[in-house]
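Student: Please find the sequence and the predicted model below.
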Amino acid sequence: MVYYFLSMFAVMKREMLSKKTVLLFGMLACLSGKAQNLPDSVVMTVGGKAVPLSEFTFIAQKNGEADFSNSKTLNEYVELFKNFKLKVVEAEAQGMDTTEAFTQELEGYEAQLKSSYWSDKTGEEEAVKAVYDRGNELLEFSYILIRMPRGNVLAKDSLPAYQEAMDVYERLQKGEDIDALGKAWYEEDKGLRIVYEHVPTLPPLRAPKVLERALYELPAGQLSLPVRTSVGYYIVKMHSRKAHPGLVRASHILISFKVDSVTRSKEEALAIAEEVLQKIQAEEDFAELAKTYSNDPGSAANGGTLRAFGLGEMVQPFEQAAFALNTPGEVSGLVESRFGYHIIKLIEKLPRPSFDTEKNSLQSAMAKNEHNFELYKAFDDRMKKEHDYVFYPDAYTELAELCNELFPSDSVFYETAKDMNKPLFSLQDQGFPQSEFARFMSAPQISTKTFALDFLQEAYDLFVRAASTAAEQSVFNEKHPEYAYLMQEYRDGILLFEISNREVWTKPVKKQASLEKKWIKALNKKYPVVINWEAITKLRK
């Protein structure tokens, strides 16, 4: 990037370059380049500030634009580099490195650069793609949930719910219908411990992670064994797995059962809806009727037009009727939902959005919940491998057994475990004892899991991540010496742009070449420069 600046000044390009182009040119090449392993001597001092030889060679060679074997090319580069540093020193003298805008831009780049090191972008994309691919099928199923006690639940306290779930599973295996059993049991229990639901459509990321995994592995027509989540045990019957039908764009008119604070009778709403439908059938304008009659505040003013939607996003009667329409302009009959009566007009049917379209929203959703372990698994696994992670299951089992009597975040758990010093795992031959993990779990908000063993597992995964991150930080500069040069280069690039923009680039194009020449001459007089030609000469050997 900087060599690009220097070359630009040498040939005196006449066109104004955009700031983004100037600062970001060659960034990808920067990330893949390697700093030369040269002595950290000084190549020059500019205005009393030393410039390391290693910085000089890194910038020169990362894009392969400076030929150190050619004396003429090397000397030209030295002159350009010197002038570049003179401009940076002048920008610093004018306080351009102290402005809020400068700080924000540099911090933004630093966050972007760090992200390229502290992540596995390929692994993240593969994890997001796996979730996207699940969405190619829409699942229809019924489930019965036997709740565990509310609040924090110890391992032993889950056994009654598990036994009850196994009893339900065995009854269903013998031929009882899950929907009939679930409805009857739910009504008898009044929803206190038993939950039943028929789910017509389930997109990805809508269920607890362990349940979602079990659902997508369950063939159509099959019954699952009890699946434990933090809230209880699910028994699932998979009714069907259907291909994603795409999206629908539609307009609708809602005649609701309640308008503001006034509740209509079903008969009153039906009479108005039938009147509106007759007007539509008489070819009155649908959009104008929506503006006049619809009680949907989100769409009435737009003629009833809704955003494109897929199955599982609207109330079931509405979406079933919308997806049943086939021809653009086709209008449904009256469709009753819990909100009132709908009249739906099909605008168009669309394919499922592409992975590139959905990627960012899926990744954002994964990062905010328990699916973040899937999202960052590739990076976590790489850190474990690079730092020689070894797991000791017997030590973990001892802590898991404590979960029969104590919840991991309780102070009593820590008091019990603080003298347990078997290593749970090691990184680079450094052991991490049970007591240290127990102290880690005693911190607030480590996990939101309410089942003791789930809390223990999630906390352990976070503890290992924190330890491997610390191990990586301890060797980061040694592993990535180019990082400091990239930050210095970008910092100087911002200053170079700002000072050049002020002194030359905003002036008339015809005058820029002469202004540049005068400016360089003035800077050479203003700031003393000492060049270490002995060190530079060695570069040619």
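Tutor: Noted; the coordinates are in hand.

Student: switch to C-alpha atoms for all contacts and neighbour counts from now on
Tutor: OK.

Student: tell me the contacts of the spatially closest residue to Ser158 that is not a sequence neighbour?
Tutor: Among residues not flanking Ser158 along the chain, Met148 sits closest, at 6.0 Å (Cα to Cα, 6 or more residues apart in numbering). Met148 makes contact with 157-158, 161, 193, 231-233, according to Cα atoms under 8 Å, 6 or more residues apart in numbering.

Student: Same question for Asp67.
Tutor: Counted by Cα under 8 Å, 6+ apart, Asp67 has contacts 73-74.

Student: Now for it, which secondary structure element holds it?
Tutor: Assigned by DSSP states H and E, Asp67 falls within no helix or strand.

Student: Leaving out sequence neighbours, find the closest residue to Ile255.
Tutor: Per Cα to Cα, 6+ apart, closest to Ile255 is Tyr341, 5.2 Å.

Student: In terms of secondary structure, what does the helix or strand hosting that neighbour contact?
Tutor: Following DSSP H and E, one finds Tyr341 within strand 340-350. Other helices and strands packing on strand 340-350, by 3 or more Cα pairs under 8 Å, 6 or more residues apart in numbering; DSSP states H and E, are strand 247-256, helix 266-281, helix 316-324, strand 335-337.

Student: Which positions in that strand come out as buried?
Tutor: 340-349 (16 or more other Cα atoms under 10 Å).

Student: and the direction of it versus that of helix 266-281, what angle?
Tutor: Using axes from the mean of the first three to the mean of the last three Cα atoms, to 10 degrees, the direction of strand 340-350 lies 40 degrees away from that of helix 266-281.

Student: another structure for you, compare them:
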Amino acid sequence: MKKYLLLSLVFFVNFSVFSQKKEKLIVIESEDVKKEISKYEFERIYKKNNDKDKIEDVKSLEEYLELFINFKLKVTEAEEMGLDTLSKFKKELAGYRRQLSKPYLSDKNLDEKLLKEAYEHMKYDVNASHILIKIDEMADYKDTLKAYKKLMKIRKRILKGEDFAKLAKIISEDPSAKKSGGNLGYFTAFQMIYDFEKVAYNLSENEVSYPVRTKFGYHLIKLHKKRKARGKVKVAHIMLGLKSKATKKEIDSTKALVFDIYSRLKKGGDFSKLAEKYSTDKSSSKKGGELQFFGVGRMVKEFENAAFSLKKDGDISEPIKTNFGWHIIKRIKKKDIEKYEVLKPELKRKVSRDSRATKSRKFIVEKLKKEYSFKFDEKKLKEFNKVLDTSIFNGNWKIDKAEKLNENLFSFADKNFSQKDFSKFLFETQSKNLKKIPIPIFIDKKFKIFMNKKVIEYEEANLENKYDEFKYLMKEYHDGMLLFDLTDKKIWTKASKDTVGLKKYV
């Protein structure tokens, strides 16, 4: 049988009575459980649900306390039933924890800066060209320097007057450069890898950047134009597709038909019906030719320019030709870039999936290393050069080769990680068909991944000890889930079988 003891019956109108976080308010006892609940926990829940710092009606506080006690008694009952030990419960709670922990594992100031920077970029479209010299992400210093110096020489030639596009066609290792001269057209935020985007947006018109490193290699970037963002547009189109090897007869008949349809539209023809009847884009023809909203860089150049040149909703373009065939476009709706606060949730999602996210993670790892007095023995890491060989690139490296490596490798806070721990990580994460690179470079890259992983794991595991807000938030989720499961088990599940029992329980 459960019983509880209320340790303080005196509540002042001011909440200063709850100043001590560990001061007990309620003790719940049963045969298997003894649970102490602090005044601080009750104060926090009360303020959160009532949005008050002061209590005008002491009676309402006492009523809320009674509800709080009943809630905690039901949670205790659920725990005694073992509902918190079920795998389904643990899995769901762990999922909530992962989501709740994210803000604590990034730097809020840097995150906000990245969001605002992305928004500023979204306000403009940029047209740029690039010359790429490919270099592997794990290339050694010698190969990296070679690529950098090569681009520096090309940059000097451009600054002396040689044509960027001509050099791109000859030198660039981007396959599309041979036709485009390296021109990427107009693009906006999130359409290029972040390091590339950042440099492009900070160039002046006709300026050529210094070599820029991305995961693809080194780039020289030339900015041609920067314009106010076009925003997004929703259109419908009637498309008459043409095969790449169409005969002259097919080409002529298709052109004749598209201009005939255009003539009908000018005389008041129904766009939706004509799209449904004639358009060869079957994914949109059933919807009257309607497409989803799109912005810069999402459609072929000719289609995009025609769509955005329409002045008002309902306007219809003349037939335009693209690589896909002929199109007639009708503007349905256009929207400009929305305000920052409106776009912020979308920006957060995009940043979390973008290479920007690694900037925040790197920053927080370095911050935590300093906080936890990170220490690293570089000599012990170099000993792996003797035991690791090229078999690691085919997934065939044997961990036995490192059996004599048992020394401490790095430490922080109260944690020590040995060479054996790193050996196990190397063994478990090896995969087949990896590109071969110098072993010291490979070890260095893998060590950084391992070290960062352990620092973040430690921080994540200790969030409850470090942040009261996180601890009590997790407690709310834990208790709320248990109450739901208890209610489901004792009421709703029974209700489907016993309506009399339901009335009795309620």
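Tutor: Ah, there it is. This is a predicted model, so every value here is computed, not measured.

Student: Please identify the deepest-packed of the helices and strands packed on strand 340-350 of the first structure.
Tutor: Highest mean neighbour count of those: strand 247-256, a mean of 25 (counted as mean count of other Cα atoms under 10 Å).

Student: Which part of the second structure matches that one?
Tutor: Residues 232-241 of the second structure are matched to strand 247-256 of the first structure when aligned by TM-score structural alignment.

Student: Could you find the closest non-adjacent residue to Ile536 of the first structure?
Tutor: Val43 (7.0 Å).

Student: quick one: which of the helices and strands packed on strand 340-350 of the first structure is nearest Tyr186 of the first structure?
Tutor: Across those, Tyr186 of the first structure has its closest neighbour in helix 316-324 (21.1 Å, Cα to Cα).

Student: whereabouts in the second structure does that closest one align?
Tutor: Using TM-score structural alignment, helix 316-324 of the first structure pairs with 301-309 in the second structure.

Student: That stretch vs the first structure, average offset?
Tutor: Stretch 301-309 of the second structure, aligned to the first structure and superposed, deviates on average by 1.0 Å (mean Cα distance after the TM-score superposition for the first structure).

Student: where's Asp174 of the second structure relative to His219 of the second structure, distance?
Tutor: 10 Å (Cα to Cα, to the nearest Å).

Student: With Lys330 of the second structure instead?
Tutor: Distance from Lys330 of the second structure to His219 of the second structure, by Cα to Cα: 39 Å.

Student: now swap in Arg356 of the second structure and tell me
Tutor: 18 Å.

Student: So between those two, which is more surrounded?
Tutor: Applying other Cα atoms under 10 Å to Arg356 of the second structure and His219 shows that His219 carries more neighbours, namely 25 against 19.

Student: Give me the aligned partner of that one over in the first structure.
Tutor: Aligned partner of His219 of the second structure by TM-score structural alignment: Tyr234.

Student: host element of that match?
Tutor: Going by DSSP H and E, Tyr234 of the first structure is in strand 232-243.

Student: Okay, strands next: where are they in the stretch 1-150 of the second structure?
Tutor: 3-6, 24-29, 34-38, 124-134 (DSSP state E, counting those that start in this stretch).

Student: Give me the contact list for the third one.
Tutor: Surrounding strand 34-38 of the second structure, the residues in contact under the criterion Cα under 8 Å, 6+ apart are 21-29.

Student: count of residues packed around Leu159 of the first structure?
Tutor: 12.

Student: I misspoke; the intended subject was Asp296 of the first structure.
Tutor: Asp296 of the first structure: 19 neighbours (other Cα under 10 Å).

Student: Would you quantify the distance from Thr537 of the first structure to Glu503 of the first structure?
Tutor: 33 Å.

Student: Touching both of Asp174 and His219 of the second structure, which residues are there?
Tutor: What both Asp174 of the second structure and His219 touch, as defined by Cα under 8 Å, 6+ apart, is the set 131-133.

Student: closest to Met481 of the second structure among those residues?
Tutor: Within these, proximity to Met481 of the second structure (Cα to Cα) peaks at Leu132, which comes in at 53.1 Å.

Student: In this structure the closest one contacts Pro175, no?
Tutor: No - if you go by Cα atoms under 8 Å, Leu132 of the second structure and Pro175 don't touch, sitting 9.6 Å apart.

Student: Looking at these two, which has the bigger crowd around it?
Tutor: Counted by other Cα under 10 Å, Leu132 of the second structure and Pro175 do not tie: Leu132 has more neighbours, with 24 against 11.

Student: residue in the first structure matching the more buried one?
Tutor: Checking TM-score structural alignment: Leu132 of the second structure goes with Leu145.

Student: pretty sure its match contacts Gly232?
Tutor: Yes - using Cα under 8 Å, Leu145 of the first structure is in contact with Gly232, at 6.5 Å.

Student: quick one: which of the helices and strands packed on strand 340-350 of the first structure is nearest Ala522 of the first structure?
Tutor: Among these, the nearest to Ala522 of the first structure by Cα to Cα is strand 247-256 (65.2 Å).

Student: which one is Leu106 of the first structure nearest to, not counting chain neighbours?
Tutor: Arg491 (6.4 Å).

Student: so which strand or helix has that neighbour?
Tutor: Counting by DSSP H and E, Arg491 of the first structure is found in helix 482-500.
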